[in-house]
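Undergrad: make a model of this:
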Amino acid sequence: MFPQLAEVTSLHLEKRGASPIQVEIGIKKGLPLFHLLGNASQSMKESRDRIRMAMEASGFSFPMDTIVVNLTPSHLAKKCAFLDLAIAIGILKATGQAKFSFPENTIILGSLSLNGNVLGERDLLPLLWFRNFSETDTVILPGSLRGEIIPQGNYIFLESLSDLSFPSTVEKTAKCEIPLIGEPEESWSSAFLSDSQSAALYQLCIAALGRHHTLLIGNPGEGKTMLAKMLSSLLPSWTKEEVESTFKGSLSTVLYGRALEVGKRPFRSPHHTCTEQSLVGGGTPIQPGEISLAQGGILFLDELGEFKEKSIESLREPMEEKRIHITRVNGKEILPADCMILGAMNPCPCGNYGSKKLCNCSHQRIRSYLRKLSGPFLDRICLVISLFSNDEKRKVQIKEKDMKQKLEDSFQFRQERMASESWKRKPNLIKEDLLEEYCKKYKINNFSFRKRRDWMSLSRTVADWNLSSEIEGKHFLEAFEMISSGSWLQEFC
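TA: Take a look at the predicted model:
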């Protein structure tokens, strides 16, 4: 006797998008067995008892024959439980118990509880956002997602399997975009800083505006970590273009570390004992590291001098390329890494070098401590901000609301400028002859090519901070003063 066959379609989320999964059902006379084929995980194989109980609780009969479920393509590892509903509906179609008729191009998503209720957490939403549906596609979803923001399409919402006994209506949703979470509450309303700390915060804001890699170096207790955390609450809001590119073009950030909604820009602060792989990514399967999870925000490396030298050196390529290529035996991935690297460290092992306290470190010991930061790594650091202890009083009041608004206005001005036709390909374009003029005027011949490029980029960012469409001489001079302030560190390294 020929087996009873049926086929339905579901979705599976992987790093390159939401790919269709064909759920093939075959039922034949034989022992009451349930075979789940197609590279299904052990957790998925538990669904057979769940599906049987859900079908019987909903008034349907579960066939006491040999049931074979094949999930194609078989080379994809299936780990989620969102195929429960598709398998159950496939069994109902194969046994002729399905009295309903769905449109041809129907995609089924949802898991089942033992009482037959159709479940679906918000983890289902990426499957919808990363799949381009056609006008003829219809998606069956759990009823709990009816109130969520979902992309435009045709949907049928099911509360339980028993709803399949009644005619279903197709609901159409209007076009919408990836949801944005409201800005979080202020973490600090105002703060009193010294003149040095105020100047450092100003430079950090400019660095955040242009995502220039920065190093804070100074004695313990001078506010390096405090300023970094203050900066995290000043970061500007996401733009629609960034949302599309970061969350729709880079699925790894959704799969490993972020929800679908876009809220505050990330501020990642790994401990200094973290490994090279946790920083830049890797493993089997390949997973993104901290530098990828900080996409669009800040990767803060506190106590940079205590990080393993190999971990620090692994950041050199992504700092330059704004992305990282990871190749393993079982595959390769290109992960995003467009973030601001912000490091903080002491000037010596005891931390008292340059302060009024006695430093017990020898010159050789200081050199050994600072040489964890190699010359090529430091060459990629655009700004070095020094914070050494002094007798300054904290009398400068900084209001978070004012600083955040200033950074937001500058960021919007920068986005509008870069959106213009002349800046699309070279957002940091600066006339070379003007740069050469200033190099000759101030006898600047010790900058590497990368430092000269950083100077150009920083000058453009300073102009954006001042809402200037043209780079003026004062912007060049201010950028030069900022970028050359860390030249003393090269003497040790």
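Undergrad: C-alpha only now, for contacts and for neighbours.
TA: Will do.
Undergrad: look up how far residue 28 lies from the closest residue to residue 78 other than its chain neighbours.
TA: Of all residues not flanking residue 78 in the chain, residue 40 sits nearest, at 4.9 Å (C-alpha to C-alpha, 6 or more residues apart in numbering). In this view, residue 40 and residue 28 are 21 Å apart by C-alpha to C-alpha, to the nearest Å.
Undergrad: ditto for residue 80
TA: Distance from residue 80 to residue 28, counting by C-alpha to C-alpha: 27 Å.
Undergrad: so residue 254, which state does it fall into?
TA: Following DSSP: H, G, I helix; E, B strand; the rest coil, the label given to residue 254 is helix.
Undergrad: following up with a second sequence; could you model it the same way so I can compare the two?
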Amino acid sequence: MKYASLLVPGFSSAGQPVRARIESATRTGIPEFRISGIPPARARDMAERIQCAFQMSGLRPGHKNIVVHIEGNLDAYFLEELDLPVAACVLGALGYELHGTEEGSSYLGKLLLSGHIRPLPDLIRYLVAARMLGIESLLANGSEMDTRSLSAYYRLASPGKNGHGENSADPGRSMARGRIVLCLRDLLRFSTAPPPIQPEYSDFLKAKSHGRTDGEKAPDLVVDAVPERDAHSHGQILHSFLSLNSDGDSASLPYSRFVLRAAVAAAGARHSLLCLGPPGCGKTTLAGLIYALLPPMDESELKRIFLSSFYEIEGPGRIARPFRRPHHSATRVALVGGGTPVRAGEVTLANDGLLLLDELGEFRRDVLQALREPMDSGEVHISRGHHREALPARFWLVGTANGCPCGQLGSSRRCQCTAQMVRQYRVRMLGALQDRMSIELIMESENERCDLNSVETWYNSLIGIQEDRWRQEARKAEEGRNTHHTGRFNAELPVGRCQFAGLEAEKRFQMETEGWTNRKRNGIRRLARSMADMSGAAEIQMEHMLEALRYAGLTESIVTSPENGKAPWQSD
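TA: This is a model prediction of the structure:
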């Protein structure tokens, strides 16, 4: 009996990287090919594909009884990609010498009946996962899109700065080395086993079958020359946004200064934003502006985004963050994850990106309340009997909704709602979620505009100060002087780092927020820190605290105007 084993990278049903182990044993006996460890129907299909690929490639196992066992908590949709590693493991047990048998190497890909290997979808995702699992080299078939993805990754990760402000090392430390194999015969080295029998190919297959001779090493997956990474400029992104969403004035944005400072704070410091207003006032367009303003990614974020496979390549060398926009009919499982087997929800698919909940008032209440734990911890914990998953859920949250049930509150049209109806609408829509919304923005139909240069100045100041603070804390953590390393953005700062300058500002804050929850108060402190950073101030002054208070608790005063004749400005 001969035995061979192999470790391969894969993904669980929840999208998390997991390691699978493949074992193969051959013995003399009745010819049979049995695969265990996966559902019987999939095992039969895999065995048929591998046997056909062997025969078409001239590889004859002879009169052998072959047993294969696959162990690992793998997604059912991923099992087809195990054809190549199972075939390689069987060939190793049969005595063939293969490329990729050295320690730290593995295989991945689905075999076609002709013996060719199908290009692996999202190859770069598997390269990152392989490196995380300790695999340094992965033999698979790639596509042109994979080359573009690698080019973009190397452009963003290699010449720039990492999260600690240091020069990044070789991006290969973040992903495994990809080696291209086009067909099963490309795996073969010189073999001490009997030479394979040449298959009877048709003329078409002869012309396209094997591009390399036996023994020729599988080449690495290479990318084009990578240019130096330019400084991340959001000015160009803003102008692109304006060309699609403005009336031709590229020097200003169609929002007031009050609205745009809230948008910059939400995008640059990861503050959650709730935007209320009548239809057509620009709520959804503002969410698109916030997405265009999301900060540049560091190397760790790039890895997580590639693992999710929900990224887009926008031109040479630019990888966009995820932008998820679930419909208001989405269920709780669709939003936060769950099911059997466990699947990632929208909050996980939006990890390190933007989650836009448009028409927030139309979502079911239980769906919205399920966001409370992910917004606090940045994770979703799902338990299903013996199976448990902890899924990442660190995202930018933007919610938009009408200001009242009829939707006309804040517009020039007459609102048909009473103050009690508006209050019930708000409570049903938000509930306990309101404490977790750092910015509550009331938009009206207006004709104000704000200079684009001001927006860029606020944004660059906010991002620059946060990055400096992040680098200093990371350096202290590496030196052992700071055991409580905080997050990258102001929304993740400890409250102790967001104290006001002067006793007068603190007293005013306590008076203005009397009766509010500690969570809401802490959110206002962090928002005031962002306002100070946008102004270039080292300390949080009274003006920054008052500005943050303007964005907090605004929905407490949502009532219909006296012009509508339905209710006074004061609440009941």
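Undergrad: care to give me the TM-score?
TA: After superposition, the two chains reach a TM-score (TM-score structural alignment, normalised by the length of the first structure) of 0.81; 474 aligned residues with a C-alpha RMSD of 3.9 Å.
Undergrad: hang on, the earlier thing: neighbours around the residue nearest to residue 78 of the first structure, how many?
TA: Residue 40 of the first structure has 18 neighbouring residues, counting by other C-alpha atoms under 10 Å.
Undergrad: tell me who's in contact with it.
TA: Shown in contact with residue 40 of the first structure (C-alpha atoms under 8 Å, 6 or more residues apart in numbering): 71, 77, 78, 79.
Undergrad: would you turn those into CSV with neighbour count, distance to residue 290 of the first structure and secondary structure?
TA: What follows is these, written out as CSV (neighbours: other C-alpha atoms under 10 Å; distance: C-alpha to C-alpha, whole Å; DSSP: H, G, I helix; E, B strand; the rest coil):
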residue, neighbour count, distance to residue 290 of the first structure, secondary structure
71, 24, 34, strand
77, 14, 25, coil
78, 23, 26, strand
79, 16, 24, coil
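Undergrad: distance to residue 188 of the first structure added to those residues, as a markdown table?
TA: Shown next, in a markdown table, are the contacts of residue 40 of the first structure (distance: C-alpha to C-alpha, whole Å):
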| residue | distance to residue 188 of the first structure |
| --- | --- |
| 71 | 52 |
| 77 | 46 |
| 78 | 45 |
| 79 | 42 |
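Undergrad: among the residues you listed, which pair sits farthest apart?
TA: By the measure C-alpha to C-alpha, 71 and 79 form the most distant pair in the contacts of residue 40 of the first structure, at 11.8 Å.
Undergrad: what about residue 68 of the second structure, is that helix, strand or coil?
TA: Per three-state DSSP, residue 68 of the second structure ends up strand.
Undergrad: make that residue 329 of the second structure, sorry
TA: coil.
Undergrad: how many residues are close by it?
TA: Residue 329 of the second structure has 11 nearby residues by other C-alpha under 10 Å.
Undergrad: which position in the first structure aligns with it?
TA: In the first structure, the residue paired with residue 329 of the second structure is residue 273, using TM-score structural alignment.
Undergrad: then residue 464 of the second structure?
TA: Structural alignment places residue 464 of the second structure opposite residue 412 in the first structure (criterion: TM-score structural alignment).
Undergrad: swap in residue 265 of the second structure?
TA: Counting by TM-score structural alignment, residue 265 of the second structure lines up with residue 206 in the first structure.
Undergrad: host element of residue 120 of the second structure?
TA: Assigned by DSSP states H and E, residue 120 of the second structure belongs to neither a helix nor a strand.
Undergrad: I'd assumed residue 142 was in contact with it.
TA: Yes - if you go by C-alpha atoms under 8 Å, residue 120 of the second structure and residue 142 touch, sitting 5.8 Å apart.
Undergrad: which stretches in the stretch 251-400 of the second structure count as helices?
TA: 257-269, 283-292, 299-308, 332-336, 346-349, 365-369, 372-377 (DSSP state H, counting those that start in this stretch).
Undergrad: so where in the first structure does the second one end up aligned?
TA: Read that as helix 283-292 of the second structure. Residues 224-233 of the first structure are where helix 283-292 of the second structure lands, counting by TM-score structural alignment.
Undergrad: gap between the matching stretch and the chain center?
TA: Distance of stretch 224-233 of the first structure from the chain centroid (C-alpha atoms, centre = their mean, to the nearest Å) equals 20 Å.
Undergrad: who's in contact with it?
TA: 186-188, 197, 200-201, 204-205, 216-218, 267, 298, 300, 302, 342, 344, 387, 404.
Undergrad: now, of the residues you listed, which are buried?
TA: Buried residues within the contacts of stretch 224-233 of the first structure, counting neighbours by 16 or more other C-alpha atoms under 10 Å: 197, 200-201, 204-205, 216-218, 267, 298, 300, 302, 342, 344, 387, 404.
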